[in-house]
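>>> Okay, structure incoming, though there's no sequence with it:
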């Protein structure tokens, strides 16, 4: 049985690589004991802000067997999004993950292919694909699967390629060979904590979501609190500061997924271009982009706050 699980795992990992995933790790589908008290404490301190969806499905977030009947394995996958063409200096910035097409659609289609491959090569398998859109603690599963460690900025980090990648999962009722976690390599470094302009990283490994620039510019639907004026370092959608300063990201390499390439106009847009952006230009530059989530009115609000 162990040999079968090992062969199946190798097969799945080889196909994941062929589909363009950076890496693939597998862990046993079970209750996340260590994460339970952490999540409970985080919610009790209201670090979720207005992200009320974080309060829902507490048990499902911690136990994948409540999401997929008979779940035995969590297959975690990483997909690189680090761009070759970046925005010019001294302009209003968007997080690198949102440069190209919405990652949900790009990754979902790859996961569907992987599911079809498993059904074809191994047999009918009951499973579900997840891309940051359901109650799954993706970073915890990726760390458990040996794909990296959760750093002091609460992102998954790897020694090989840093942290500019998406995390996705397939939860399946298939017995596989399980990987083991890697060790933490943050050491005494506090670069991310020191660099955060809103002091959202309250302690090593703890991020107050309600103070994060990404939260203010994407999740928050009301007005941005005046006390944070002048602290956004020109970020108008998301924020990459804690990743940009991380020493491990000097090993980031550009992705090779054409769908993640930015609209040709985006990298060279100046502050003036952004301040004068029309809804038509917004729709053209961010067609099928994750930036559409904040809507034109939300992006305008963010830009006005930065002026």
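Happy to help now that I have it. Note that the structure is predicted; figures quoted are calculated from it, not measured.
>>> From now on I want contacts and neighbour counts done on CA atoms only, so please keep to that.
Noted.
>>> Checking my notes, residue 169 in a strand, right?
Yes: when the secondary structure is assigned by DSSP: H, G, I helix; E, B strand; the rest coil, residue 169 falls within a strand.
>>> Contact partners for it?
With contacts defined as CA atoms under 8 Å, 6 or more residues apart in numbering, residue 169 is in contact with 74, 75, 76, 77, 129, 130, 131, 138.
>>> Can you name the residues that contact the last one?
Under the criterion of CA under 8 Å, 6+ apart, the neighbours of residue 138 are 76, 132, 167, 168, 169.
>>> What is the burial count for the fourth one?
Residues near residue 168, counting by other CA atoms under 10 Å, number 26.
>>> ok, residue 191 to residue 250 distance?
Residue 191 sits 13 Å away from residue 250 when distances are taken as CA to CA, to the nearest Å.
>>> now swap in residue 197 and tell me
Per CA to CA, residue 197 is found 21 Å from residue 250.
>>> quick one on the thing from earlier: right, and the pair among the contacts of residue 169 with maximum separation?
The largest distance within the contacts of residue 169, taken as CA to CA, falls between 74 and 131 and amounts to 13.0 Å.
>>> Between those two, which is the more surrounded one?
With neighbours defined as other CA under 10 Å, residue 74 and residue 131 compare such that residue 74 has more, 31 against 20.
>>> Name the nearest residue to that one, ignoring sequence neighbours.
Counting by CA to CA, 6 or more residues apart in numbering, the nearest residue to residue 74 once its immediate chain neighbours are dropped is residue 171, at 4.6 Å.
>>> and if you look at residue 36?
residue 62 (6.6 Å).
>>> Now do the same contact list for the residue nearest the centre of the chain.
When CA atoms, centre = their mean is applied to the chain, the residue found nearest the centroid is residue 166 (4.6 Å). Residues near residue 166 by CA under 8 Å, 6+ apart: 78, 79, 80, 81, 103.
>>> try this one side by side with the last:
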């Protein structure tokens, strides 16, 4: 590896931190051989549910050179989203922390584009693309390969320094850079807190999540009616779920993000259960105008609210009968 490639890598990492990323790592663009059998087995068992896109372009998911012509390096970045303040009402429907502010796809992609411009204008001419859940790229595998953490039993990437409340993005470029050789060993040990805490038992084995049972999948990805067999198990989660991360000891070191775009709408965190249930479309549009919650649309959010409210009503009915 040349001195220039080493210097370029160091400058890219420094610029990433300047742009507000938690961490940055670099890996050589090559095929992810170890991921193939795991991915194919997960798909074969149908654990991706209705996410048909997961079964498409499997070869591209495993080899970035099939996505970006001439790709030589994968630059992985982490962006903190852990909030400084959280929902105030104990009995209000619970929103995943990542959805409090502006949709991360836009925030992360803007920062990645800025990093790409820096590389092209300050370091060397090159071609490449930013990726934020926008193409068949195995984010967590690349971040782990770049030494940014390890994949925990809940299948999220965990950083020794930062926990797991962060987004992952990549730049895949045709520029040869010095790759990181440090690999973070698995620090989960015998801990099974995430597996034990999952209310729908979606973590069917260490590092294997059956998406069909996952609250995040049910409340965001699923387009039809929610699974009736899971009623009463959502713990009031209305969009996404953080339970497996909330109980992880590594997240005791999570610190509040400093990203203005991730700050919630002033009214959001004070909504009561009644406010959520009575929410009409204008309020939805106001609260979630630039939020990832728009993915589920107003009708989807109301569907989720009905599901958890019906479960609560059923529980109260059984209690009164007893």
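In hand now; what should we look at? Being a predicted model, the structure only gives us computed values, none of them experimental.
>>> Tell me which of residue 191 and residue 250 of structure 1 has more neighbours.
In this view residue 191 of structure 1 and residue 250 are compared by other CA under 10 Å, and residue 191 has more residues nearby, 18 against 13.
>>> give me every residue that touches the alignment partner in structure 2 of the more buried one.
Counting by TM-score structural alignment, residue 191 of structure 1 lines up with residue 193 in structure 2. Taking CA under 8 Å, 6+ apart as the criterion, residue 193 of structure 2 is in contact with 244, 247, 248.
>>> The longest helix along structure 1 packs against which elements?
Longest helix in structure 1 by number of residues (criterion: DSSP state H): helix 103-121. Counting contacts by 3 or more CA pairs under 8 Å, 6 or more residues apart in numbering; DSSP states H and E, the secondary-structure elements packed against helix 103-121 of structure 1 are helix 2-18, strand 127-130, strand 165-172.
>>> can I get the ones you listed in TSV with distance to residue 207 of structure 1?
Output for these, formatted as TSV (distance: least, CA to CA, whole Å):
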stretch	distance to residue 207 of structure 1
helix 2-18	31
strand 127-130	23
strand 165-172	18
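>>> deepest of those, which one?
When those are scored by mean count of other CA atoms under 10 Å, the highest mean neighbour count falls to strand 165-172 (a mean of 24).
>>> Hmm, residue 213 of structure 1 is touching residue 198, no?
Yes: counting by CA atoms under 8 Å, a contact exists between residue 213 of structure 1 and residue 198, whose distance comes to 7.3 Å.
>>> Between the two, which contacts overlap?
Counting by CA under 8 Å, 6+ apart, the residues touching both residue 213 of structure 1 and residue 198 are residue 232.
>>> Between the two, tell me which one has more neighbours.
Set residue 213 of structure 1 next to residue 198 and count neighbours by other CA under 10 Å: residue 213 wins out with 28 against 19.
>>> what lines up against that one once you look at structure 2?
Aligned against structure 2 - with TM-score structural alignment as the criterion - residue 213 of structure 1 pairs with residue 215.
>>> Repeat that for residue 255 of structure 1.
Alignment of residue 255 of structure 1 against structure 2 is given by TM-score structural alignment, with residue 257 as its counterpart.
>>> Also residue 107 of structure 1?
Under the alignment (TM-score structural alignment), residue 107 of structure 1 pairs with residue 108 of structure 2.
>>> That match touches residue 79, doesn't it?
Yes: using CA under 8 Å, residue 108 of structure 2 makes contact with residue 79 at a distance of 7.4 Å.
>>> just to revisit the earlier point, and the angle for the longest helix of structure 1 with helix 2-18?
With axes from the mean of the first three to the mean of the last three CA atoms, to 10 degrees as the criterion, the two stretches helix 103-121 of structure 1 and helix 2-18 enclose an angle of 140 degrees.
>>> mean shift between helix 103-121 of structure 1 and structure 2?
Relative to structure 2, and after both are superposed, helix 103-121 of structure 1 has an average distance of 0.7 Å to its aligned residues, where the measure is mean CA distance after the TM-score superposition for structure 1.
>>> can you give me the helices for structure 2?
Per DSSP H, structure 2 has helices spanning 3-18, 33-44, 58-62, 104-118, 139-145, 193-197, 215-216, 243-246, 273-277, 281-287, 297-321. These are given in chain order.
>>> So which of these is nearest residue 27 of structure 2?
The minimum distance between residue 27 of structure 2 and these falls on helix 139-145, with 6.4 Å, by CA to CA.
>>> what's the mean deviation for the closest one versus structure 1?
Compared with structure 1 after fitting, helix 139-145 of structure 2 deviates on average by 0.2 Å (mean CA distance after the TM-score superposition for structure 1).
>>> OK, contacts around the residue nearest to residue 54 of structure 1 when sequence neighbours are not counted?
The shortest distance from residue 54 of structure 1 to any residue other than its chain neighbours is 6.7 Å, reached at residue 48 (CA to CA, 6+ apart). Shown here is residue 48 of structure 1, whose contacts under the criterion CA under 8 Å, 6+ apart are 42, 54, 208, 209, 210.
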